[in-house]
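Asker: Predicted coordinates and the sequence they were generated for:
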Amino acid sequence: MTFDAIDIKIMNALQRDAGQSLETLGADVGLSRNACWRRVKSLEESGAITSRVALVDAKAVGLGLMVFMQVRTHSHDPDWQMQFKRATCTIPGILSVYRMTGDLDYLIRARVPDMDGYDTLYQQLISQVPIADVSASFVMEEIKDSTALPL
C-alpha cells in the first residue's frame, strides 16, 4: 500500500484522537468534511485503519499491575499452538501475545488488579494448556506506553 501526505496526516491525527469530528479532522488535514470522510473510509477498507477505539486508564478501572510473562514450552506441534492460542485469546486480562525467536517461546503482556489477580490469571492459563516454564516480570513504572505508530 502507498499513502500520500494527506493519508499520513489523517492516520496521525486519528491515532492522537479518533473521536474528533470529521469537520475538525478535515480542517487539520486540509480537506472538506466529505472528502475527509471518503479518505477515512478508504483507509478503513484498505485495512490501514483497523479500528477506532477509546483508550481506558488501567489504574482508573482497577487494573494497576502490568505483567510480562515469559513462556517456554516443550511442544511446538500445531495442536499445542492452537490450544495455546485459544487459551490466551479467551483470558480477559491477557492483552498481547507474541511468538518469539531465541530462548523464549512466547511473551505475554497482561493487566491485572494485583498479585492475587496475577495468580488467578496464571492458574487460568496453566489449567488450559501445558506449559514447561512461566516466569513473570512486573512493571514498576511505565515510562512510555503508546499505541501510535510512527508514520
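Answerer: Nice, thanks for sending it over. Residues are numbered from 1 along each chain as shown.

Asker: When you work out contacts or count neighbours from here on, use the C-alpha atoms and nothing else.
Answerer: Fine.

Asker: mind listing the helices for the protein?
Answerer: 5-16, 22-29, 33-46, 78-90, 115-128 (DSSP state H).

Asker: can you put those in CSV and add mean neighbour count and distance to D57?
Answerer: Listed next are the helices of the chain as CSV, based on neighbours: other CA atoms under 10 Å; distance: least, CA to CA, whole Å:
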stretch, mean neighbour count, distance to D57
helix 5-16, 16, 15
helix 22-29, 16, 24
helix 33-46, 15, 26
helix 78-90, 14, 21
helix 115-128, 14, 18
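
Asker: structure B:
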Amino acid sequence: MDKFDRAILDALQADASLPIAELAERIGLTATPCWRRVQRLEAQGIIRKRVALLDARKLNLGVTVFVSVRTSHHSADWLKSFHKLVSSVPEVVEFYRMAGQTDYLLKVVVPDIAAYDRVYKRLIQGTDLADVSSSFAMEEIKCTSRLPLDYAD
C-alpha cells in the first residue's frame, strides 16, 4: 500500500460517490491507473462496499441504545442461533463478541423507548440470556465510519 492507495481510500471514505476522473485528479493520477487501483483494493477486500450514510434523526431513529449481553451458553449451536436471531433484527446496526465481563455488545437504533422495549422482548424471547443491560446514549459526540490509514501496510 503506497501513498496513492492511502489517498484513494481517504477520498472514498469521505465521498464514495466520486467519479473516477475526479478521484484521480484529487490524488494526482490519471483515470486508468486510479481505476485499476480501486479495482485492486476492492478485489483484495480492503474496500468492502460503498454505501450511503443516512441521518438517523431525519429517519425518526433518534434513540441509540448500547446493549450488553451476558450468557452462560457458549456452545457452537447456541452461538449460531444467537447470531441468527440478532442478525434478523434490523434495529441492531452493530453486533460484537467481546472479551471481559460482557459477552456481546449491540448497538441499537430506534425512534423511542417503546420501540426499544419491543427489540428487547424479541431478544429475550428468542434465546436464553444470563443478563441484558441497556445504556441509552444522551448525546452523539463523534460518529464516523472513517478508519485511520496511518497503520495500513
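Answerer: The structure has been received and is ready for your questions. Just so we're clear, the structure is a prediction, and the values are computed from it rather than from any experiment.

Asker: What's the TM-score once they're superposed?
Answerer: The TM-score (TM-score structural alignment, normalised by the length of structure 1) is 0.96; 149 aligned residues with a CA RMSD of 0.7 Å.

Asker: follow-up on the earlier one: nearest to I143 of structure 1, out of the helices of structure 1?
Answerer: Evaluated over the helices of structure 1, closeness to I143 of structure 1 peaks at helix 5-16, with 18.2 Å, by CA to CA.

Asker: Have a look at how far, on average, that closest one is from structure 2.
Answerer: Aligned to structure 2 and superposed, helix 5-16 of structure 1 gives a mean residue distance of 0.4 Å (mean CA distance after the TM-score superposition for structure 1).

Asker: Provide a list of residues in contact with the most far-flung residue of structure 1 relative to its centre.
Answerer: Here structure 1 reaches farthest from its C-alpha mean at S32, the gap being 31.9 Å by CA atoms, centre = their mean. Neighbouring residues of S32 of structure 1 by CA atoms under 8 Å, 6 or more residues apart in numbering: 23, 26.

Asker: Distance check, it against M100 of structure 1.
Answerer: Going from S32 of structure 1 to M100 of structure 1 by CA to CA, to the nearest Å gives 45 Å.

Asker: What is the equivalent residue in structure 2 for the residue farthest from the centre of structure 1?
Answerer: With TM-score structural alignment as the criterion, S32 of structure 1 lines up with T30 in structure 2.

Asker: and if you look at Q81 of structure 1?
Answerer: Checking TM-score structural alignment: Q81 of structure 1 goes with L79.

Asker: And P113 of structure 1, by the same measure?
Answerer: In structure 2, P113 of structure 1 lands on P111 (TM-score structural alignment).

Asker: The helices of structure 1: which one's closest to M140 of structure 1?
Answerer: Among these, if distance is taken as CA to CA, the winner is helix 115-128, at 12.9 Å.

Asker: Who are the packing partners of the closest one?
Answerer: Using 3 or more CA pairs under 8 Å, 6 or more residues apart in numbering; DSSP states H and E, the elements in contact with helix 115-128 of structure 1 are helix 78-90.

Asker: What are the contacting residues of the helix it packs on?
Answerer: So helix 78-90 of structure 1 is in contact with 94, 97, 125, 128-129, going by CA under 8 Å, 6+ apart.

Asker: and L105 of structure 2, how many residues sit next to it?
Answerer: Residues lying near L105 of structure 2 (other CA atoms under 10 Å) number 19.

Asker: quick one: contacts for the closest residue to it other than its chain neighbours?
Answerer: Distances taken as CA to CA, 6 or more residues apart in numbering place S68 nearest to L105 of structure 2, at 4.8 Å, with adjacent residues excluded. Residues in contact with S68 of structure 2 (CA under 8 Å, 6+ apart) are 102-106, 131-134.
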